[in-house]
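> Below is the sequence, then the predicted model.
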Amino acid sequence: MKKLQFYLSGFLALQLILAAGLFWREQHQQSLQQQREALLAVTPGQLQRLEISAGDDTVSLKKEGDHWLLPELHNLPVDSEKLQSLLDKIADLKAGWPVATSAASHERFEVAEDKFQKRLRFYSGGEKPVAELYVGTSPGFRKVHVRAAGDDAIYAVTLNSYEMPAQANNWLDKQLLAAGDVERITGPDYRLEKREGKWQFAEGEKKLDADKARQLAVALRSLRITKPADEVPEADPVRLQVAGSEGELEYEFMQADDRFFVRRGDREQLFELSRYDYERIADLRNEALVLEEKEEPEQTAEEKPEEEKNAAKS
């Protein structure tokens, strides 16, 4: 009996040891997870300004109301999806185990205060950043070394350096002038309307090439600018009026040598665009939109139906 009690006591002690081990392991993992999440204390929704530096370039992105703008680029809007993607990745950075922990290693990994590849400063309203991140060398595909200001530890994280450009034009919303879903287009010598889902000429009896009309609508819906224009060309504009999901819009397209420009009536700023986008919108005329009617080839005697041949004989 005593031997059985001895075995049971030993078994109970073993269970307690195993339970304690599992508890310690869980607590240790939670502690590591908390450390991993503490790499950078950034809450995207509370940020009011982001400053990115690389070499001699620095760009500021500033939040006004619900919109992020580029103060150094005519206060034009930021590509919101691109910025949100970066902020989400920064907030989700996991530290893991550091690759180095000494101050002497900062320059080698290019995350020092005076030697870095990228530096990101995050502001929540004041003049002092709430967080600062140094981005350095890359240990592999889609990986970079990073260091938070005030911490000597350097980590390898999943991030792309090209996702944080230090030039304002790379943050510009390139679809700023896109027309949305188009229902009506008035060009230099044509008027098109979408009726019951089908494109037609607004007036006249000519048949419209529906494919070309759809291509024009898609070109306006997906219109992309490349950058703000630094000068206004001396050229006669091609004007279009467009109606659709974005309301009534007026466009002016211009060409000067090998440069192409566009302006939309609700914005004073003139922008440059690609030759491709210019040509598929501004170069289109009524003649190209008319559907070419194919003439039926005249049938030879051999191709005529038997009834027609017999009628001709009689």
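Structure received.
> From here on, just use CA atoms for contacts and neighbour counts.
Noted.
> Which neighbouring elements make contact with the helix or strand encompassing residue 53?
Per DSSP states H and E, residue 53 falls inside strand 49-54. Here strand 49-54 touches strand 57-64, strand 118-123, going by 3 or more CA pairs under 8 Å, 6 or more residues apart in numbering; DSSP states H and E.
> residues making contact with it?
Residues outside strand 49-54 that contact it (CA atoms under 8 Å, 6 or more residues apart in numbering): 58-63, 116-125, 164-166.
> tell me how far that strand is from the chain's mean position?
Put simply, strand 49-54 sits 18 Å off its chain's centre (CA atoms, centre = their mean, to the nearest Å).
> could you check the angle strand 57-64 makes with it?
Taking axes from the mean of the first three to the mean of the last three CA atoms, to 10 degrees, one finds that strand 49-54 is oriented at 170 degrees with respect to strand 57-64.
> Let me know the angle separating strand 49-54 from strand 118-123.
Angle of strand 49-54 versus strand 118-123, following the same axes, to 10 degrees, is 170 degrees.
> Please name the residues that touch residue 104.
Applying CA under 8 Å, 6+ apart, no residues qualify as near residue 104.
> Could you check how far it is from residue 111?
From residue 104 across to residue 111, the span is 11 Å (CA to CA, to the nearest Å).
> ditto for residue 50
According to CA to CA, residue 50 and residue 111 sit 18 Å apart.
> When these two are compared, which one has more neighbours?
Per other CA atoms under 10 Å, whichever of residue 50 and residue 111 has more neighbours is residue 111, with 27 against 20.
> Please look at that one and residue 117 and confirm they touch.
Yes: Residue 111 lies in contact with residue 117 (CA atoms under 8 Å); the separation is 7.2 Å.
> shared neighbours of those two, anything?
Common neighbours of residue 111 and residue 117, counting by CA under 8 Å, 6+ apart, are 134-136.
> out of the contacts of strand 49-54, which are buried?
Listed as buried from the contacts of strand 49-54 are 58-63, 116-124, 164-166; burial here means 16 or more other CA atoms under 10 Å.
> contacting residues for residue 62?
48-50, 68-71.
> just residue 264 next, same as before
Shown in contact with residue 264 (CA under 8 Å, 6+ apart): 177, 249-252, 270.
> tell me, how many neighbours does the closest residue to residue 136 other than its chain neighbours end up with?
With sequence-adjacent residues excluded and distances taken as CA to CA, 6 or more residues apart in numbering, residue 136 is closest to residue 110, at 4.6 Å. The tally of other residues near residue 110 (other CA under 10 Å) stands at 21.
> ok, structure two:
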Amino acid sequence: MKLIMWLGFGLLLQCGVAALLWLNDGSDSAVTSAWQVQQSEITRLALRTQSEEAEQSVALIKSGDNWALESHPALAVDQSKVQRVLTQLSRLSMRFPETTSQASHTRFKVAQDDYALKLDLGDAGQLYVGNTPAFKQVYVRPGEGNEVYRVELNRYDLSTEIKSWLESDLLSLDEVSRIRVGDSQLIKRDESWALHKAGEELSDSLDTDSLKAALRTLETLRVGAVSQASLEVVARFEAGDDDMLSRYELARQDDQYWVRKAGIEGYWFKLSQSDFAALQSLSDPEQLLVADTPQQDTSEQTSD
């Protein structure tokens, strides 16, 4: 009888030790994340910020296999960036909340009326993004609950500026070898540029340094703020290669400078003043001519 009791006690002890080991090694993995969202469930990506100055928002919607700006569907979106954000959102791990109290939402900046960023994810629901406790970490709260979690998420990717979601090279051109304005053309042959007018090559020298600086601006042009205002065109030119030319138009309003490109009709993109000046020089190729310096005639001498 005593032997049976001792055997039973030993079995219970083994079970207890096994349970303790399991709790110690597998407690984290045993807790299911409160955020169970698949990328396919995210049918909309709307971002809204709050500040004392003004609210700012941008929304992207899924169109077939791609994403587009809801307010500007004609503009090309950087699909790789959208995919990067969707991957981050689907991998959020929310296991142990920092707090479950609704009263603490304001402190973490995830309250319904006081938040740093609000995400509307369509069928996947809403997510409030709050303060940033560490690099690439934020406090978040799923829209339906009171629990606040600390998660790995790159806040920098969640911009509410339209330009940050567009393809960065939307306006630029690669390997420009021809500029045309009316009957004037700048043409590159091998590594040399020459000005042609009415089909004839001019023998005048070009300011190649200024020309190359303007071409660098064109070839590295990045999108800025977007406007659909009706602006007066102050300069225009065509640029490209022997196969295709793209038309560019420039505008200035007050102290702001703008450019638009053929194929993206109705949209102006903001420029810096220096980029505007560089592109404007391409609209009048004859300004790039270098005036010949008259040489002194040494054969004529004046005698007293």
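Arrived safely, thanks for sending. Remember, predicted model here, so these are calculated numbers, not experimental data.
> would you list the shared contacts of residue 111 and residue 117 of the first structure in TSV and tack on distance to residue 40 of the first structure, secondary structure and neighbour count?
Below are those laid out as TSV (distance: CA to CA, whole Å; DSSP: H, G, I helix; E, B strand; the rest coil; neighbours: other CA atoms under 10 Å):
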residue	distance to residue 40 of the first structure	secondary structure	neighbour count
134	11	strand	23
135	13	strand	28
136	16	coil	26
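> For the aligned partner of residue 228 of the first structure in the second structure, which non-adjacent residue is closest in space?
Using TM-score structural alignment, the equivalent of residue 228 of the first structure in the second structure is residue 226. Leaving out its chain neighbours, the residue that sits closest to residue 226 of the second structure by CA to CA, 6+ apart is residue 269, at 4.9 Å.
> just checking, next helix/strand downstream of the strand or helix carrying the one you found?
In this assignment (DSSP H and E), residue 269 of the second structure forms part of strand 268-271. Using DSSP H and E, the next helix or strand after strand 268-271 of the second structure towards the C-terminus is helix 273-282.
> buried sites along the helix ranked longest in the first structure?
Ranked by residue count under DSSP state H, the longest helix found in the first structure is helix 2-37. By 16+ other CA under 10 Å, the buried positions in helix 2-37 of the first structure come out as 36-37.
> just stretch 254-267 of the first structure next, same as before
Those would be 254-255, 260-264, for stretch 254-267 of the first structure by 16+ other CA under 10 Å.
> cool, and stretch 150-157 of the first structure?
Of the residues in stretch 150-157 of the first structure, 152-157 count as buried by neighbour count, 16+ other CA under 10 Å.
> Also stretch 105-115 of the second structure?
Those would be 105, 108-111, 114-115, for stretch 105-115 of the second structure by 16+ other CA under 10 Å.
> next one: stretch 124-133 of the second structure
Of all the residues in stretch 124-133 of the second structure, those buried under the rule 16+ other CA under 10 Å are 124-132.
> Need the distance between the two termini of that stretch.
Taking CA to CA, the first and last residues of stretch 124-133 of the second structure lie 25 Å apart.
> can you give me how far it is from the chain middle?
Averaging C-alpha positions (CA atoms, centre = their mean) puts stretch 124-133 of the second structure 20 Å from its chain's average.
> ditto for stretch 179-195 of the first structure
Averaged C-alpha coordinates place stretch 179-195 of the first structure at 27 Å from its chain's average position (CA atoms, centre = their mean).
> residues in contact with stretch 143-157 of the second structure?
Contacting residues not belonging to stretch 143-157 of the second structure are listed as 81, 85, 88-89, 92-102, 105, 108, 110, 125-128, 135-142 [CA under 8 Å, 6+ apart].
> How far does that stretch stretch from one end to the other?
Start-to-end span of stretch 143-157 of the second structure (CA to CA) is 20 Å.
> so how far is the longest helix of the first structure off the chain centroid?
Here helix 2-37 of the first structure shows a centroid-to-chain-centroid distance of 50 Å under the convention CA atoms, centre = their mean.
> What of stretch 70-85 of the first structure?
Computed by CA atoms, centre = their mean, the chain-centroid distance of stretch 70-85 of the first structure equals 11 Å.
> likewise stretch 23-34 of the second structure?
Distance of stretch 23-34 of the second structure from its chain centroid, counting by CA atoms, centre = their mean, is 37 Å.
> Let's check: the centremost residue of the first structure is which one?
By CA atoms, centre = their mean, the first structure has its centre lying nearest to residue 82, at 4.5 Å.
> Can you list the buried residues in the helix or strand harbouring that residue?
Using DSSP H and E, residue 82 of the first structure falls within helix 80-91. For helix 80-91 of the first structure, a neighbour-count test (16+ other CA under 10 Å) marks 83, 86-87, 90-91 as buried.
> again, but for stretch 194-211 of the second structure
Counting neighbours by 16+ other CA under 10 Å, stretch 194-211 of the second structure gives 194-197, 206, 211 as buried.
> how far is that stretch from where the chain is centred?
Using CA atoms, centre = their mean, the offset of stretch 194-211 of the second structure from its chain centre is 37 Å.
> and that stretch, how far apart are its ends?
Its first and final residues considered, stretch 194-211 of the second structure spans 11 Å by CA to CA.
> What of stretch 217-227 of the second structure?
21 Å.
> what's that stretch in contact with?
162-163, 166-176, 267-271, 275, 278-279.
> Okay, residue 139 of the second structure and residue 94 of the second structure: tell me how far apart.
According to CA to CA, residue 139 of the second structure and residue 94 of the second structure sit 10 Å apart.
> and which of the buried residues of stretch 194-211 of the second structure is nearest to residue 22 of the second structure?
residue 211 (71.4 Å; CA to CA).
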